[in-house]
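**Student:** Build me a model:
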Amino acid sequence: MNLKIVLGEDDEIFRKSLIKEITDIDGFEIVYFTEDGEDFLRAIRKIRPEIMITDIDMPKLSGIEVAKKIRSELPDIEIVFITSYSEYIKEAIEVYAFDYIEKPIDKNRLLKTLKRLKSRYREEENFYSFKVKDGYINIRVEDIYMVEANKKKSIIYTSKDKYIVNHSLKEVEEILTHKNFFKTSRAYIVNITKIVSIHSMSRTSLEIAFRNQNYKAQLSKSLLSELRKMI
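**Tutor:** Below is the predicted model:
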């Protein structure tokens, strides 16, 4: 699966050249580009890409301003600055930028940066892609606490937020092939590594509580022994 990139760059000639360079590298897809800082911010919030590549000097909002706004909203997004300005390195560090590349850009430097990004995703995570209203969202295995059935859709609860995805619980179960996931009832799938306690709830059900979150899931008592073996 390609890593999604949203690009902000107001120099049209350079932007076209950059798009061509990135398009030639396997594993990446520029899903949106713009020359306007406010539009750039809106696109990132809507698309939620893995990577944002940005110039610093753009109309309405600078690349630094966009990065500062988006960092708290999307803590896992990777930020790459490509700019003519060297004096913003300190601010780039403050928003945990992955790289700061000065123009004129060196093709090999860009290639190395993107290869390192690809390696980071491969080494640090297994992630799954889910259909949502506006497209797709990628969620890391380790971020998922539980999944709850929601009519013909499902709600995925993560360490940062919850997402309504356009999959039935059965479809989500087929997607979540990692050994840490267990279907605890007709309505729930849980990440067993996140469980902190299990308490009786009714004659036929138990309640699962999770580490560092207030989420609750149900466990059918008939499945308790099977879950204990996995834990």
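**Student:** CA only for contacts and neighbour counts going forward, please
**Tutor:** Fine.
**Student:** helix, strand or coil for Leu114?
**Tutor:** The assignment at Leu114 comes out as helix when based on DSSP: H, G, I helix; E, B strand; the rest coil.
**Student:** Glu29 versus Glu12, what's the distance?
**Tutor:** For Glu12, the distance to Glu29 equals 19 Å [C-alpha to C-alpha, to the nearest Å].
**Student:** Proceed likewise with the subsequent sequence, for comparison:
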Amino acid sequence: MTEPALLRVMVVDDEPLAVERLQLLLARLPNVTVVGTANEGEAALRIAEAVTPDLVLLDIAMPGMDGIDVARALSTSTVDPAIVFITAFDNFAVAAFDVAAIDYLMKPVQPERLGRALERARAHLAAGGGGSGRAAAGHVEEFWVPDHTGLVRIAASDIDRVTAERDYMRLHVGPRSWLIHRTIGKLEAELDPAHFLRVHRSVILRRDTITGLYRDETGHWTARLRDGGEQRIGRSYVDEVKRLAGR
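**Tutor:** Here you go, the predicted model:
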């Protein structure tokens, strides 16, 4: 059996005992090395820059710069490690997961669950992903979104359409949907344009869900969708949508 790839891990938690416990758990796992620890956000950024970890196990609730702020800063840095959030709370604000993460762990962290999180991180890194859940070309591959049980992972390729609801975007996957805190402009930039197309100021469609286009008697263009629905196309988006049909 092939040994797992070496995973360079950094642990960030404001509770020294929590850091120590994670270090002990990580020491029992094969091909894992702890390259740094930190007890607060500013130090975490400095140390991460110096040790360049593959993965950061990151507590969310910390005084001052919390885990979400640290994750945002890391995602725009030259380090950009994979992120696994750690939390003692089982209720999450939508805005807290504006930064994509590979996984999240509940305290107290269980050895088996930690092992699965590291396996997921290895697979993600092997596929060329970074901490922001992006493909090599810079487009988001997945979203972690809150629901009543905690978090749900949604692959970008599974999203049928996106609709805007004020400061939130609703991701539609089949009959279900989830909210994330984004502007539609930011989400449009994050999704791969080879697979997604903005057709209205408040709607993005996955290209392969569009089965036809027609213009009504008033001159408005509408897209027919694979699920039998329809979507009116905004006037400023008509030319781009018509290129689907080579027009």
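**Student:** quick one: TM-score?
**Tutor:** Comparing the chains after superposition, counting by TM-score structural alignment, normalised by the length of the first structure, produces a TM-score of 0.47; 169 aligned residues with a C-alpha RMSD of 5.2 Å.
**Student:** related to what we said a few turns ago, which of Glu12 and Glu29 of the first structure has more neighbours?
**Tutor:** Neighbour count, other C-alpha atoms under 10 Å: between Glu12 of the first structure and Glu29, Glu29 has more, with 19 against 11.
**Student:** The more buried one against Leu3, yeah?
**Tutor:** Yes - contact criterion C-alpha atoms under 8 Å: Glu29 of the first structure and Leu3 qualify, at 6.1 Å.
**Student:** got the buried residues for the lengthiest helix in the second structure?
**Tutor:** In the second structure, taking DSSP state H as the definition, the longest helix is helix 111-126. The neighbour-count check on helix 111-126 of the second structure (16 or more other C-alpha atoms under 10 Å) flags 114-115, 117-118, 121-122, 124-125 as buried.
**Student:** That one - contacts with which helices or strands?
**Tutor:** When contacts are defined as 3 or more C-alpha pairs under 8 Å, 6 or more residues apart in numbering; DSSP states H and E, helix 111-126 of the second structure sits against strand 82-87, strand 103-106.
**Student:** mind checking which of the ones you listed is nearest Ala189 of the second structure?
**Tutor:** With C-alpha to C-alpha as the measure, strand 82-87 is the member of those nearest Ala189 of the second structure (20.6 Å).
**Student:** what helices or strands is that closest one leaning on?
**Tutor:** Counting contacts by 3+ C-alpha pairs under 8 Å, 6+ apart, strand 82-87 of the second structure packs against strand 55-59, strand 103-106, helix 111-126.
**Student:** hang on, the earlier thing: for the helices and strands packed on helix 111-126 of the second structure, please prepare CSV with the additional fields distance to Val12 of the second structure.
**Tutor:** As requested, these are exported to CSV (distance: least, C-alpha to C-alpha, whole Å):
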stretch, distance to Val12 of the second structure
strand 82-87, 9
strand 103-106, 13
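**Student:** Let me know which of those strands is tucked in deepest.
**Tutor:** Mean neighbour counts were compared across these using mean count of other C-alpha atoms under 10 Å; the top stretch is strand 82-87, at a mean of 24.
**Student:** Just want the angle from that strand to helix 111-126.
**Tutor:** Counting by axes from the mean of the first three to the mean of the last three C-alpha atoms, to 10 degrees, strand 82-87 of the second structure points 150 degrees away from the direction of helix 111-126.
**Student:** Once you drop chain neighbours, what's closest to Val51 of the second structure?
**Tutor:** Leaving out its chain neighbours, the residue that sits closest to Val51 of the second structure by C-alpha to C-alpha, 6 or more residues apart in numbering is Val35, at 6.4 Å.
**Student:** Go ahead and confirm Arg198 of the second structure touches Ala189.
**Tutor:** No - with contacts counted by C-alpha under 8 Å, Arg198 of the second structure stays clear of Ala189, the gap being 10.3 Å.
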